[in-house]
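# Just the structure for this:
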Amino acid sequence: MTSTITVEHLWKVFGPKPERVVGTELASLPRAELRERTGCLAAVRDVSFAVEAGEVFVVMGLSGSGKSTLVRCLTRLIEPTSGEISIDGEAVRAMNARRLRDLRRHRVAMVFQHFGLLPHRSVLDNVGYGLEIQGIGRAERHRRAGEMLTLVGLDGHENQYPEQLSGGMQQRVGLARALAIDPALLLFDEPFSALDPLIRRDMQTEVRRLHAEVGKTLVFITHDLAEALTLGDRIAVLRDGELVQVGTPEDLVGAPADDYVADFVRDVPRSDVLTLRWIMRDPLAGETCEDQPLPATTVIRDAVPRILRAKLPVQVVEGDRVVGVVDADRLLPALISHHRQVPA
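This next block holds a predicted model:
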């Protein structure tokens, strides 16, 4: 796959003479000791990752982990201290002011926790605001804004004003505004954290639907594990500015990189996330199995009725290839406890 974003050895250090931290013995100091010795805060510490085209890439961490700083560095809303960032193969740190404006206006859009809607403008004009900045005429702005409002389920609200809308509806307006400029890349910085749980789930469903329909590359920042597991194709976990693990939801739940990640995922029901790959075993020589196999991508929870009804082991396949078998003996440990790993 082609990488939309490539980040290599990215640092962001706040404080006096931040460049003295990168590449020196100071870089290895814990955050508190670094602040005490230098007055500097290393918000992002030597982070590298790539985001593939069309992927939903979630950056997750506790408050103060550096995730919001990281996403703002991608378009230089915050200037990085050191490292390289490329978007569609173009070096972001090498861009001049004109090229950077073009990147922000045409190729990348951000959706923030605080909607930033203009209170004196109608919903339609709020959605078309980015197009207005691009110099698009009023008729075309309104046409495209109307299409985006239909896409996010806000037909009939074009002439209302932000104060007349609920929080969830306002966030839909913000999402429509971001989509209106037809960006290749969407950056979400905890956009739903101020919403109540029911509206938040609705908005997560909306993001998944829109991603399926429009196929944009998404980088999504959150502190909420459930949100990360719901939305992410892959998840990056940050701790004190450092990248701890990057992987699929299955990777994080099934094989956490350290105790920090394990603590994050310890209350996640493993059978709701892991697939049959995690519990299957090798077929025995001459073993007789059920006629109908199950795909290896089947989530364990969804395979429970079939496996428990089966009188024989069930084959697990990838395409036409048998990669393993699963039976009740392999299934039950995953259902009894999600606090320990299922034996290989």
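
# hey, let's count contacts and neighbours off CA atoms from now on
Will do.

# how far is stretch 140-158 from where the chain is centred?
26 Å (Cα atoms, centre = their mean, to the nearest Å).

# Tell me who's in contact with Arg200.
Gly168, Phe192, Ser193 (Cα atoms under 8 Å, 6 or more residues apart in numbering).

# hmm, 6 Å instead?
Taking Cα atoms under 6 Å, 6 or more residues apart in numbering as the criterion, Arg200 is in contact with Phe192.

# likewise Phe192?
If you count contacts by Cα under 6 Å, 6+ apart, then Phe192 has Arg200 around it.

# redo that, cut-off 10 Å
Shown in contact with Phe192 (Cα atoms under 10 Å, 6 or more residues apart in numbering): 111-115, 167-168, 171, 199-204, 222, 227.

# Taking those together, which two end up most distant?
Among the contacts of Phe192, the pair separated by the greatest distance (Cα to Cα) is Phe115 and Glu227, at 18.9 Å.

# Second chain to compare with the first, below:
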Amino acid sequence: MVTLAPTPDSSPGKTRLSADAPPALVCRNLWKVYGANAETFLRENPEATPAEIRAAGLFAAVRDATLEIRQGEIFIIMGLSGSGKSTLVRCLSRLVEPTAGLVFYEHQNLLRMTPDELIQLRRHKMGMVFQNFALLPHRTVLGNVAFPLEVQGLPKEEREERARKVIDLVGLTERAGHYPRELSGGQQQRVGIARSLAAEPALWFLDEPFSALDPLIRHEMQNEFLRLQRMLSKTIVFITHDFDEAIRLGDRIAIMKDGVIIQVGTAEELVLKPASDYVAAFTRHVARAKVLTAGGVCVPVIPGEPLGPIVPASARLAEVAAAVLSADAPAAVVDANGALLGKLVKASLIADLVGGGQ
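Now for the predicted structure:
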């Protein structure tokens, strides 16, 4: 008898975004080059090599970056220190002016916006959270969270009402009257997130927001982040250097090196089909059971062969390994509509888990 293999409750995991979601934020051939006459040099040397850029006394922090970030997606940008990930995000939000290229948000060209238009966009549609919480020490939690609404010019009663709702959302209701110095690191981070959410941004930039937290609080904040995203469905650009965090939070991941986007894909795509030796090295020590899915590693079924438990194609191998390994027949892998995609065999499953299967 064919039965559905039980999978552990993945809560508070994320809901996977459809690949058909429309793009929200797009950049084309984006460059950020520091140094005198950088724009002129790029215009005259559009295919300059890194060596030629250095020889001209310039430094390219971001080189020819092209991305499409989908509506409602958690898009992760990864790379070692100095890879250009923070500069790229600041170019996308125009906190840093790109040297060349295009940036569009909801079909608006950000690089053609006037300073006033950009201010309004940031006040009403963009939210930003950085590693440094930058809370105002002389304001309470309520005052900190209400601050962006005060900048927008909302009346005090309205902004405090909206701020209280967001404070409730991040679980700090009992701390609304406390000052930052009276809060733990995790609570301060929640205030930073609440303040960013108070303006109800559609596009949210987060630059290593949890890296300063200890592991336990960091895990709790990841849970909180996923819970908020399930409720709010923001378009999120999230920088991290932690691949485990990227796996847990991201829909897709971009890996950068020396200012260049080396590869963009799901965690599974990066592990199974690395575009370069650098990506392969970057993902080599990833816990494959947490990344690979049944659909990603299943093999064709021989017509008429008996099959054992049914496992969803989207299930991680860690979730179904016990059921597959204890069954007398290969597991049937099915898509969301129940259509048979392939099978999982014990020997190949073990090979995939230890890194030998392809």
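
# After superposition, what's the TM-score here?
TM-score for the superposed pair, counting by TM-score structural alignment, normalised by the length of structure 1: 0.94. Supporting figures: 337 aligned residues with a Cα RMSD of 1.4 Å.

# So which of the contacts of Phe192 of structure 1 belong to strands?
If you go by DSSP state E, the contacts of Phe192 of structure 1 have Val111, Phe112, Thr222 in strands.

# Leu74 of structure 1 -> structure 2?
Counting by TM-score structural alignment, Leu74 of structure 1 lines up with Leu92 in structure 2.

# With adjacent residues omitted, what lies nearest to its match?
The spatial neighbour of Leu92 of structure 2 that comes closest, neighbours along the chain excluded (Cα to Cα, 6 or more residues apart in numbering), is Val103 at 6.5 Å.

# Thought Val89 was touching that neighbour, still the case?
No. Applying Cα atoms under 10 Å, one finds Val103 of structure 2 not in contact with Val89, separated by 11.1 Å.

# which of these two has more neighbours?
It is Val103, of Val103 of structure 2 and Val89, that has more neighbours when counted by other Cα atoms under 10 Å, with 24 against 19.

# Which helix or strand contains that one?
Val103 of structure 2 is part of strand 100-105 when elements are defined by DSSP states H and E.

# which outside residues touch that strand?
Residues from elsewhere that reach strand 100-105 of structure 2 (Cα under 10 Å, 6+ apart): 23-33, 38-39, 42-43, 46, 63-69, 91-94, 109-112, 121, 203.

# Name only those of those that count as buried.
In terms of neighbour count (16 or more other Cα atoms under 10 Å), the buried residues within the contacts of strand 100-105 of structure 2 are 23-27, 30-33, 38-39, 42, 63-67, 69, 91-94, 110-111, 121, 203.

# Have a look at how far, on average, the strand holding Val103 of structure 2 is from structure 1.
Following the fit onto structure 1, the mean deviation recorded for strand 100-105 of structure 2 is 0.6 Å by mean Cα distance after the TM-score superposition for structure 1.

# so how far is that strand off the chain centroid?
From the chain centre to the centre of strand 100-105 of structure 2 is a distance of 20 Å (Cα atoms, centre = their mean).

# Packing partners of the following helix or strand past that strand?
Reading on from strand 100-105 of structure 2 to the C-terminus, the next helix or strand found by DSSP H and E is strand 108-109. Contacts defined by 3 or more Cα pairs under 10 Å, 6 or more residues apart in numbering; DSSP states H and E place strand 108-109 of structure 2 against strand 23-34.

# Structure 1: matching residues for the strand it packs on?
Using TM-score structural alignment, strand 23-34 of structure 2 pairs with 3-14 in structure 1.

# I'd assumed Leu58 was in contact with Glu52 of structure 2.
Yes. Look at Glu52 of structure 2 against Leu58 with Cα under 10 Å: they come within range, at 8.9 Å.

# Between the two, which has more neighbouring residues?
When Glu52 of structure 2 and Leu58 are compared for neighbours, Leu58 comes out ahead with 18 against 12, by other Cα under 10 Å.

# Quick check: that one touching Ala38?
Yes. With contact defined as Cα under 10 Å, Leu58 of structure 2 reaches Ala38; the gap is 7.0 Å.

# Quick one: classify the most far-flung residue of structure 1 relative to its centre as helix, strand or coil.
Of all residues in structure 1, Gly286 has its C-alpha farthest from the mean position, at 44.3 Å, by Cα atoms, centre = their mean. Here Gly286 of structure 1 is coil, with the state taken from DSSP: H, G, I helix; E, B strand; the rest coil.

# Alignment lookup: it to structure 2.
Going residue by residue (TM-score structural alignment), Gly286 of structure 1 aligns to Gly304.

# now the contacts of Phe192 of structure 1: which count as buried?
111-112, 114-115, 167-168, 171, 199-200, 203-204, 222, 227.

# out of those, which one sits closest to Arg143 of structure 1?
Gln171 (20.3 Å).
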